[in-house]
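S.K.: based on what follows, work out the 3D shape:
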Amino acid sequence: MIFLNQAKVFKSNSNTNSVFYRFLDIAIITCSLIAAAYFYGVALNRVYLTTLLVVLLGFSYTAEAFNLYRSWRAGKFRHMVIFAALTLVFSFVALFIFAFLFKFTEQLSRVVMTLWFANALVGLFIWRLTSRLYKLNRRRLGMSMQRVAIIGATESGASIFKQIIAHDELGYECIGFFEDRQPERLFDDMHLHVAGPIEDAVNKARRGEIDVLFIALPFKAEKRIADILARLGDTTVDVHFVPDFLLSSLIHARIDHVGDIDTLSVFESPFIGARELVKRTEDIIIGSLILLMISPILAAIAVGIKLTSRGPVFFKQARYGLHGDEIKVWKFRSMTVMENSNDVKQATKNDSRITPFGGFLRRTSLDELPQFINVVLGDMSIVGPRPHAVSHNEEYRKKVEFYMLRHKVKPGITGWAQINGWRGETDTLEKMEKRIEFDLLYIKHWSLWFDIKIIFLTIFKGFTGNNAY
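M.R.: Purely as a prediction, here's the structure:
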């Protein structure tokens, strides 16, 4: 496609900025330790240098998990500050765990460590606040405003315009839409007049009257888009293409390369590269800690099952896991039967197969606790779409749009759908559709912070529900 090759001439300095921001954070954390040691009169020996290395590694790792160095121009300042603070907290937690395991906590001064943390926290906040105020002041003075034009009075063009209006911190000033079609063929909800034909936008870009240009034409207009990009090739305007289809279905969109050909991922797992390592580390650490803490509860439940009904304590049922591969999910047995065939009847209210003690386990989700074994083994995650029986998968994949995309990630013990009340029996198609909707929202917006939020909310509202039988 010609326009993809042509688009490569337009570059962004976001990568350069993110490298500078990483360097600045590392410098602040390092200088904070030096200042704390100097203030308390402690020499920076090999032990302190080791602690510095652990904190820097922990900070860098967690920062990537929180996506701390993404562009925050359209983000909320308080979110950026909170993520920076949480990143520092997690890095110091990692330090204390490391120091405890290798038995050198006694060689560290509590005063120095406290001062170090406080200095670093204040430093990370101050530079971000200073940068924020500086940029906002420049935009108020009109010194950092960017003139924006949108080619295409389409639905995707209207969506971009609404975001520009909603986020004045972007520093964008929209001069209008540019469109060649007749007014009756334009998108109905257009809130801005068409400033002129597309040729006017191209000419304004050539004269330097436009800084950013959004192309919101449909994919089928490839020849028109290629022609526009060819004429913009000798300008310095920043060009962004806004796709007109599957905007809500792109669960993890990114540009990839196959040789010299650029591709746009449409259906892809968010856990690629470093993110996969972050997710697996989260599952191993949190899963192992939870298994250790709940071991007395597991033992008590096992005794309760043996005393109240005949049969084994555990029940392993076939489920679809990552990429749709079959896995065996661990559960406490809550029924008098051990159904694991191609035709599994879903539990319903007052189901005669459920034992009295099993009913309690199911209502409180305690029957799911053995799945932390699946998490540690790598078959499941703590947070992710709940696994369905194989027969239910085969039934609903034909009825619910994008159903199988939930298998782009590992199934979870808890999930965004369960937090929002879509758990238990799915006796109607609408219930399953809502569950899938929330599952795909989780996959699309995954972050380490999102996982922590879901885990926290599960403690208060995720274990019980009216639909759990």
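
S.K.: please make it C-alpha for all contacts and neighbour counts, starting now.
M.R.: Noted.

S.K.: ok, Ala84 to Phe90 distance?
M.R.: Separation of Ala84 from Phe90 (C-alpha to C-alpha, to the nearest Å): 10 Å.

S.K.: what ranges do the strands span in the stretch 101-250 of the chain?
M.R.: 146-151, 172-178, 194-196, 212-215, 238-241 (DSSP state E, counting those that start in this stretch).

S.K.: quick one, which of these is nearest to Leu405?
M.R.: Nearest to Leu405, of all those, is strand 238-241, at 25.1 Å by C-alpha to C-alpha.

S.K.: what is that closest one packed up against?
M.R.: Where contact means 3 or more C-alpha pairs under 8 Å, 6 or more residues apart in numbering; DSSP states H and E, strand 238-241 is packed against strand 212-215.

S.K.: can you list contacts of the strand it packs on?
M.R.: 146-152, 157, 225, 237-242 (C-alpha atoms under 8 Å, 6 or more residues apart in numbering).

S.K.: please generate a structure for the following sequence too, so the two can be compared:
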Amino acid sequence: MGIVDHRSTQGLTVLLLVTDLALLILTAYGAFFTRFGNFDVPDFYHLAITSAVLLAALALIVDDSYAGFYTIPLRKQYVDLLLRYLLAFGFFTLLLVFLKISERYSRVWLATWIVSSFLLLMLARAFFHYLLRHYRASGRFLRHVLLLYRECPVGRKESGSEDLVDNLSDIDGYRICETIAMDAAEFRVEDLPALIDAGGIDEVWITTPLQDSKGLEDISYALRHSLVEIRFMPQLAENNLLRHRISQMGPMYSIDLSYTPLDGMNRVIKRSEDIVLASIIGILIIPVCILIAIAIKLTSKGPVLFKQYRQGINGKKIKVYKFRSMEVHEEQGKVTQATRDDDRISWLGRFLRRTSLDELPQFYNVIQGRMSIVGPRPHALVHNEYYKDLVESYMWRHKIRPGITGWAQINGFRGETDTLEKMKQRVEHDLWYIDNWSLGLDLRIIFCTLYKGFIHPNAY
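M.R.: Below you'll find the predicted structure:
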């Protein structure tokens, strides 16, 4: 992949959010001092400030407003900030009126706070914007792009390839490293994966007429095993491909074929959810884990934990823990799925697998950052190699962290996948979850897992 560090851009997103909240709090108390000349703030003012800051945080975070802020033009950031600010403080003011407590608060204080905090938040965004420009001048926080285009766009013959590249090169946060004319005789779509790996490419931009569906399908198929971002920029101002997110990249429109809601701030929210819940659960299950470990040691020879490599987020190889449920054996480099009445499974292991207690150590994988509580279940590496050419978009399961439970599991698609159709159904549910992620969906899946219980007829 390219040199862009996703953890660094995620860190900038968090830093901007923290800066916004800090400025909201500081200006609230600064406005109080300006109005009253002291910091003897009554408790009901503390309560109002806390409530307003929480409302503002919700308005700023919801709908991914922080996601990709490092590629959004500054003017658009200001407009978005103003709309969300008016929403938050408008709701806050209505709340004070509805509760009939608005007369307790100084209107001068409230007006001073709203105006000063908004101006400072605008200055903060300007500071971050110019800080990013400074870093980008040295090659940091840039995403490296491979641009694929048609030499003579339909209906755009007056616009040559040089103009197209010049227009797209002005987009903040991206560097077009290589351009390839799809009409060229030497262009071979099957060479793209090797070219991407060799060039450290982070994104592939495809700009062709909307009618060129065959060329788009060929490229998408050639890159089906790649985890780079793929953007289709049709040479039309309007389109009806509403299945994917549509964003504007300079003068062009981009259909983000591999976009998931789990980008930007949503990724931070999901990771925070994992850390909090896994830490609490990890402490609560310590006695159970100790008892299971003792039982395994007393009933069979071998290690307590079974460790196996799986593919994690972005295809990275990770080590996943489970309580050992089988007798110690060797499989000569192959992985065989457990089947019903499998004689490799011990009597204790059968109970652990039936109740899913063998997966409790994976909460520590979650704390480590290797897994998530909710997400696609990780498959054996050899199964990934086998199914990636048989199941459409199979590898896109690895766009996010694998999970302990998931949308497929609560809908009955767990356990042995002894037919191709079962695997297709599981992957279809996994991809639906990725495309439709929300914090509420995660909580719903966790609740359903607890409500339906860990015991399932397909668990053996």
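
S.K.: what TM-score comes out when they're superposed?
M.R.: The TM-score (TM-score structural alignment, normalised by the length of structure 2) is 0.52; 273 aligned residues with a C-alpha RMSD of 3.8 Å.

S.K.: ok, of the contacts of strand 212-215 of structure 1, which come out buried?
M.R.: 146-152, 157, 225, 237-239, 241-242 (16 or more other C-alpha atoms under 10 Å).

S.K.: which of the residues you listed sit farthest apart?
M.R.: Gln146 and Ile225 (22.7 Å).

S.K.: follow-up on the earlier one: could you dump the strands of the stretch 101-250 of structure 1 into CSV and include distance to Thr426 of structure 1?
M.R.: What follows is these, written out as CSV (distance: least, C-alpha to C-alpha, whole Å):
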stretch, distance to Thr426 of structure 1
strand 146-151, 44
strand 172-178, 46
strand 194-196, 48
strand 212-215, 42
strand 238-241, 40
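
S.K.: and the ones you listed: which comes nearest Gly58 of structure 1?
M.R.: strand 238-241 (34.8 Å).

S.K.: quick check: next helix or strand after that closest one?
M.R.: strand 255-258 (DSSP states H and E).

S.K.: tell me which other helices or strands the next helix-or-strand element following that following strand touches.
M.R.: Downstream of strand 255-258 of structure 1, the first helix or strand assigned by DSSP H and E is strand 261-264. Applying 3+ C-alpha pairs under 8 Å, 6+ apart, one finds that strand 261-264 of structure 1 makes contact with strand 255-258.

S.K.: now the strand it packs on: how far from the chain's centre is it?
M.R.: 21 Å (C-alpha atoms, centre = their mean, to the nearest Å).

S.K.: that strand: which residues count as buried?
M.R.: By neighbour count on 16+ other C-alpha under 10 Å, the buried set for strand 255-258 of structure 1 is empty.

S.K.: who's in contact with it?
M.R.: If you take C-alpha under 8 Å, 6+ apart as the criterion, strand 255-258 of structure 1 is touched by 262-265.

S.K.: need the residues you listed in JSON lines (columns: distance to Ile284 of structure 1 and neighbour count).
M.R.: Below are the contacts of strand 255-258 of structure 1 laid out as JSON lines (distance: C-alpha to C-alpha, whole Å; neighbours: other C-alpha atoms under 10 Å):
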{"residue": "Asp262", "distance to Ile284 of structure 1": "35", "neighbour count": "14"}
{"residue": "Thr263", "distance to Ile284 of structure 1": "33", "neighbour count": "12"}
{"residue": "Leu264", "distance to Ile284 of structure 1": "32", "neighbour count": "12"}
{"residue": "Ser265", "distance to Ile284 of structure 1": "29", "neighbour count": "15"}
